[in-house]
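Participant: Pasting the sequence and the predicted coordinates here, then a few questions.
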Amino acid sequence: MNYQNNLEFAQQLDAEDELKQYRDSFFIPQHNSQNAVYLCGNSLGLQPKSAGSYIQQQLRNWQQHAVEGWFQGDEPWLSYHKALLNPLAGLLGAQPAEITIMNSLTVNLHLLMVSFYKPAGKRIKILMEAGAFPSDQYAVESQVKFHGLDPVDSIIEIFPREGEVTLRTEDILSKIAENAEEIALVLFSGINYYTGQLFNMPAIANAAHEAGAYVGFDLAHAAGNVELQLHNWGADFASWCSYKYMNSGPGGISGIFVHEKHFNDDSLDRFAGWWGYRRDKQFLMAQGFEPEVGAQGWNVSTSPIILMAMHKASLDIFEQAGGIKLLRAKGDMLTGYLEFLIKEINLKHGEDLFTIITPSNQSERGSQLSVVCKYRAKETFNYLADNGVIGDWREPDVIRMSPVPLYNTFADVYKAAATLAQSVIDLK
């Protein structure tokens, strides 16, 4: 694509965009009585306009049926989750039976590590990227301590090479191979939250299995953002949140993936609950846990229907839009345009005022650019916000901007870059 640095070009791309109608499916935050430029879907996606009606429907079911809502009405709650499985399977590259919807992301990582982190003998270590989101770091550290191990000895973190910001795939694979006899689990982000780097998950999964370890992925910044093929990649497990690129509300429901190869593995431990009991015998209330077949056997607690309704409102839009492949193509164009415009600012001023630390290769990133500001970084971020451009701040000097294909436009991207360019002048 030969991008141009003018609003008319951006508006022409918007006119040609086959997904442009879906912007109207979301509420856009207002700034001075106009639509803000919202580039923070990597932190919290926008609210679908349909979310309120989906919630109201379930409130009516509660009002009309009370406890019988689990069994009666157009959408009985006992099976409500099933309507979410096929859309999620398409986004995740999974079989519907390999998915269940439950809890929040970090809770799910803990529950999954009960099954897939089983230190024994020399094989006690967890390998992960350095600079993973703090929740992942804390979860891994506490899991290691729970087994009576020292995190210093039991966690292997992979750092970028000196002078580099992102990880090289060959270094990840080499580190796995070097520690093959000691690794019990490889736990990686799909996309690093800080740099926006999309990791080579199939290569990581293959290397982990060759080393004799389990492999799992935190897909917080990947689900609903990039194409995934969890089943074909052979990942043992994964979890994600739904409130970022999947627009399912603050603190929205999470989910897990467990590969079908583990469905009949009785050696896997798990923390059990009644909601994970086999459905054909669930109401017999018998002692002795017998898990439901598939990922649903990892469920613990009752489905939170209101959260699921919010999730369904967004997933239905993904379905209407034709799925992740089309969205990924537009996301690449939006992000590529933003990259082009930021580089134009640098060229105009003859120095790298803004350094993009997210990989330039589209296959190594999703819809996110992490931008290091050379001068007055926090003031620049505040300037953007004061002028209606909503991004995301990360200490000490990074602004994350994430154009989301379901609701962002090329004009949004142009206006964001134009505001960034103006900040250079106004903040001198």
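Facilitator: Sure, I can see it.
Participant: Please make it C-alpha for all contacts and neighbour counts, starting now.
Facilitator: Will do.
Participant: what's the lengthiest strand in the chain in contact with?
Facilitator: Assignment by DSSP state E gives strand 183-189 as the longest strand of the chain. Strand 183-189 is contacted from outside by 116-119, 123-129, 132, 176, 199, 208, 211-220, using Cα atoms under 8 Å, 6 or more residues apart in numbering.
Participant: redo that, cut-off 6 Å
Facilitator: Identification of contacts with strand 183-189 by Cα atoms under 6 Å, 6 or more residues apart in numbering yields 117, 123-128, 213-218.
Participant: Helix, strand or coil: sort out Phe257 for me.
Facilitator: What DSSP: H, G, I helix; E, B strand; the rest coil gives for Phe257 is strand.
Participant: quick one: Ile399 is in a helix?
Facilitator: No - assessed with three-state DSSP, Ile399 is strand; it does not lie in a helix.
Participant: what about it, how many neighbours?
Facilitator: 23 (other Cα atoms under 10 Å).
Participant: where exactly do the strands run in the stretch 1-150 of the chain?
Facilitator: 30-31, 34-35, 37-38, 99-101, 125-129 (DSSP state E, counting those that start in this stretch).
Participant: Need these in JSON lines (columns: mean neighbour count).
Facilitator: Listed next are the strands of the stretch 1-150 of the chain as JSON lines, based on neighbours: other Cα atoms under 10 Å:
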{"stretch": "strand 30-31", "mean neighbour count": "14"}
{"stretch": "strand 34-35", "mean neighbour count": "12"}
{"stretch": "strand 37-38", "mean neighbour count": "26"}
{"stretch": "strand 99-101", "mean neighbour count": "26"}
{"stretch": "strand 125-129", "mean neighbour count": "24"}
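Participant: Can you check which of those strands gets nearest to Gly252?
Facilitator: Minimum separation from Gly252 across those (Cα to Cα) falls at strand 99-101, 10.6 Å.
Participant: Put this next to the previous one:
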Amino acid sequence: MQFENTLAFAQNLDAEDPLRKYRDEFHFPKVNGKPVIYFTGNSLGLQPKRTQKYIDEVMTDWSELAVEGHFRADKPWWDYHERLAAPLAKVVGAKTEEVSVMNTLTVNLHLLMVSFYRPTAKRFKILCEEKAFPSDQYMLQSQLRFHGLNPETAIVEVKKRDGEHFWRTEDVLAKIGEVGDELALVLIGGVNYYNGQVFDMEKITKAGKSVGAFVGWDLAHGVGNVALKLHDWNVDFAAWCSYKYMNSGPGNASGVFINEKYLDKKDIPRFEGWWGTKKEIRFLMKPEFEPMPNADAWQISNAPVLSVAPYLASLEMFEEVGMKSLIEKRIKIVAYLEFILQEIDRQTDGSFEIITPKDRGCQISVFLHGQGKSLFDYLLKNGVITDWREPNVIRLAPAPFYCSYEDMYRFGQILKQGISRK
């Protein structure tokens, strides 16, 4: 398609957008009395309007049924989380039994490390990307220290090439081959939080497993954003948060994927708790743990229903739309944003540089030249919410559920004004 940097063209794209009605399904903050242009769904998704109904249901059941809400509520609390598994499995490319919802992201990564990081004297190294998200770095370092290992020698980072802003798949594969039978685990952010790059998860998983390592993925920026086939790719495990592209609310419940080959086993290393035992015998209070036959065996405590309810509300929309349609719009609206950025860059004599490669999801990261955080502040003052990352990067994520093509055009005009004001 030949894009145009005009309001009429953007409005025409919106008129043809099959997902346009979902914009009205979300609450938008306002600046100067007008809804913002929201580019930070990669940090916290907007609130779906239907979320309130799901929360109110739980609160009403609590007030009217109290403890009996566990069994007598319209959506009984004791198995509330099970309602999320089937729709989530479609989003991540898994079997329903391979998916569960529990805890929060880094907590789940720590718990999954119990099962999937089993260092030996020879096989103990962990491969990750250079400058992984800090929480992942802290998690890996603390796990290694817990095992009596030195993070400086046990963590192998795949670096970007000098002068480049992205990782090359061949470099990741080469590093896996280089570490070889010393490699215990590959754990990478499937979509990089900083530059928006989507790693070739299928190829990297195959390479990691070919040398005998476990392979897991942090999909905080991947779930609800890019096409995933965790089961078909033979991934061992994955975890993600739900409050970015999945719009479940700040800090809400995390999801996990555990490959079916590890399910229904009593002898797998795992930290265990009451809610992971078979539901049929859970209230018999037996002293011996008997695991659920699915990923719920990794649950420790009963689900935080008030946290899970907004996730279920959002998943209802994912069921209605489907990942295929979301990805189709994501590709088109991100391409239009890139076109707008290139037009503005040309008109402002090269004021910034796009550092996101073509292997991308919903995010474009822009490195500013000769502009400081004052440009970020200008955008915010004029109704554009973006994300600032040091030293000089603005992240833009036009989530397809609620961002419009007109947003992209209007952002371009505000960006041009902000750069030109100097």
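Facilitator: Done, it's in. The model shown is predicted, which means the values in this text are computed figures rather than measured ones.
Participant: now what about the TM-score between them?
Facilitator: Scored against TM-score structural alignment, normalised by the length of structure 2, the superposed chains reach a TM-score of 0.99; 422 aligned residues with a Cα RMSD of 0.9 Å.
Participant: residues in structure 2 aligned with the longest strand of structure 1?
Facilitator: Against structure 2, the aligned range for strand 183-189 of structure 1 is residues 183-189 (TM-score structural alignment).
Participant: how close does the matching stretch sit to structure 1?
Facilitator: Superposing on structure 1 and averaging over aligned pairs (mean Cα distance after the TM-score superposition for structure 1), stretch 183-189 of structure 2 comes out at 0.4 Å.
Participant: Now find how far off-centre that stretch is within its chain.
Facilitator: Relative to the chain's own centre, stretch 183-189 of structure 2 is displaced by 17 Å; criterion: Cα atoms, centre = their mean, to the nearest Å.
Participant: before we move on, what about stretch 333-340 of structure 1?
Facilitator: Centroid separation for stretch 333-340 of structure 1 versus its chain: 20 Å, with Cα atoms, centre = their mean.
Participant: Check stretch 200-217 of structure 1 too.
Facilitator: 19 Å.
Participant: contacting residues for Tyr38 of structure 2?
Facilitator: Residues counted as contacts of Tyr38 of structure 2 (Cα under 6 Å, 6+ apart) are Ile385.
Participant: what's the closest of the strands of the stretch 1-150 of structure 1 to Met333 of structure 1?
Facilitator: Proximity to Met333 of structure 1, assessed across the strands of the stretch 1-150 of structure 1 by Cα to Cα, is greatest for strand 37-38 (16.7 Å).
Participant: Where in structure 2 does the closest one align, residue-wise?
Facilitator: The aligned range for strand 37-38 of structure 1 is 37-38, by TM-score structural alignment.
Participant: Now that stretch on structure 1. Mean distance?
Facilitator: Here the mean offset of stretch 37-38 of structure 2 against structure 1 after fitting is 0.5 Å, by mean Cα distance after the TM-score superposition for structure 1.
Participant: Now find how far off-centre that stretch is within its chain.
Facilitator: Distance of stretch 37-38 of structure 2 from the chain centroid (Cα atoms, centre = their mean) equals 19 Å.
Participant: and what of stretch 47-64 of structure 2?
Facilitator: Going by Cα atoms, centre = their mean, where stretch 47-64 of structure 2 is centred and where its chain is centred differ by 25 Å.
Participant: go on, stretch 334-352 of structure 1?
Facilitator: Mean C-alpha position of stretch 334-352 of structure 1 versus that of the full chain (Cα atoms, centre = their mean) differs by 27 Å.
Participant: Neighbours of Ala418 of structure 1, how many?
Facilitator: Neighbourhood size, Ala418 of structure 1 [other Cα under 10 Å]: 17.
Participant: What residue in structure 2 is paired with it?
Facilitator: Using TM-score structural alignment, the partner of Ala418 of structure 1 in structure 2 is Gln413.
Participant: did I read that right, its match in a strand?
Facilitator: No - going by three-state DSSP, the assignment for Gln413 of structure 2 is helix, not a strand.
Participant: how far away is it from Arg346 of structure 2?
Facilitator: 13 Å (Cα to Cα, to the nearest Å).
Participant: One more: Gly418 of structure 2?
Facilitator: Distance of Gly418 of structure 2 to Arg346 of structure 2, given as Cα to Cα: 15 Å.
Participant: Between the two, which is the more surrounded one?
Facilitator: Comparing Gly418 of structure 2 with Arg346 by other Cα under 10 Å, the one with more neighbours is Gly418, at 18 against 12.
Participant: Of the strands of the stretch 1-150 of structure 1, which is nearest Leu353 of structure 1?
Facilitator: strand 37-38 (21.6 Å).
Participant: What is the burial count for Glu152 of structure 2?
Facilitator: Glu152 of structure 2: 9 surrounding residues under other Cα under 10 Å.
Participant: and it, what element?
Facilitator: helix 151-154 (DSSP states H and E).
Participant: how much does that helix stray from structure 1?
Facilitator: Mean deviation for helix 151-154 of structure 2: 0.5 Å (mean Cα distance after the TM-score superposition for structure 1).
Participant: hmm, who's touching that helix?
Facilitator: Counting by Cα under 6 Å, 6+ apart, Lys125, Gln141 sit against helix 151-154 of structure 2.
Participant: Likewise for stretch 391-407 of structure 1?
Facilitator: Counting by Cα under 6 Å, 6+ apart, stretch 391-407 of structure 1 makes contact with 22-23, 39-40, 327, 330-331, 367-373, 377, all of which sit outside it.
Participant: how about the helices of the stretch 201-350 of structure 1, start to end?
Facilitator: In the stretch 201-350 of structure 1, the helices defined using DSSP state H, counting those that start in this stretch lie at 201-210, 230-233, 305-320, 324-349.
Participant: out of the ones you listed, which comes closest to Val293 of structure 1?
Facilitator: helix 230-233 (16.6 Å).
Participant: quick one: buried residues of that closest one?
Facilitator: Within helix 230-233 of structure 1, the residues scored as buried using 16 or more other Cα atoms under 10 Å are Leu230, His231, Trp233.
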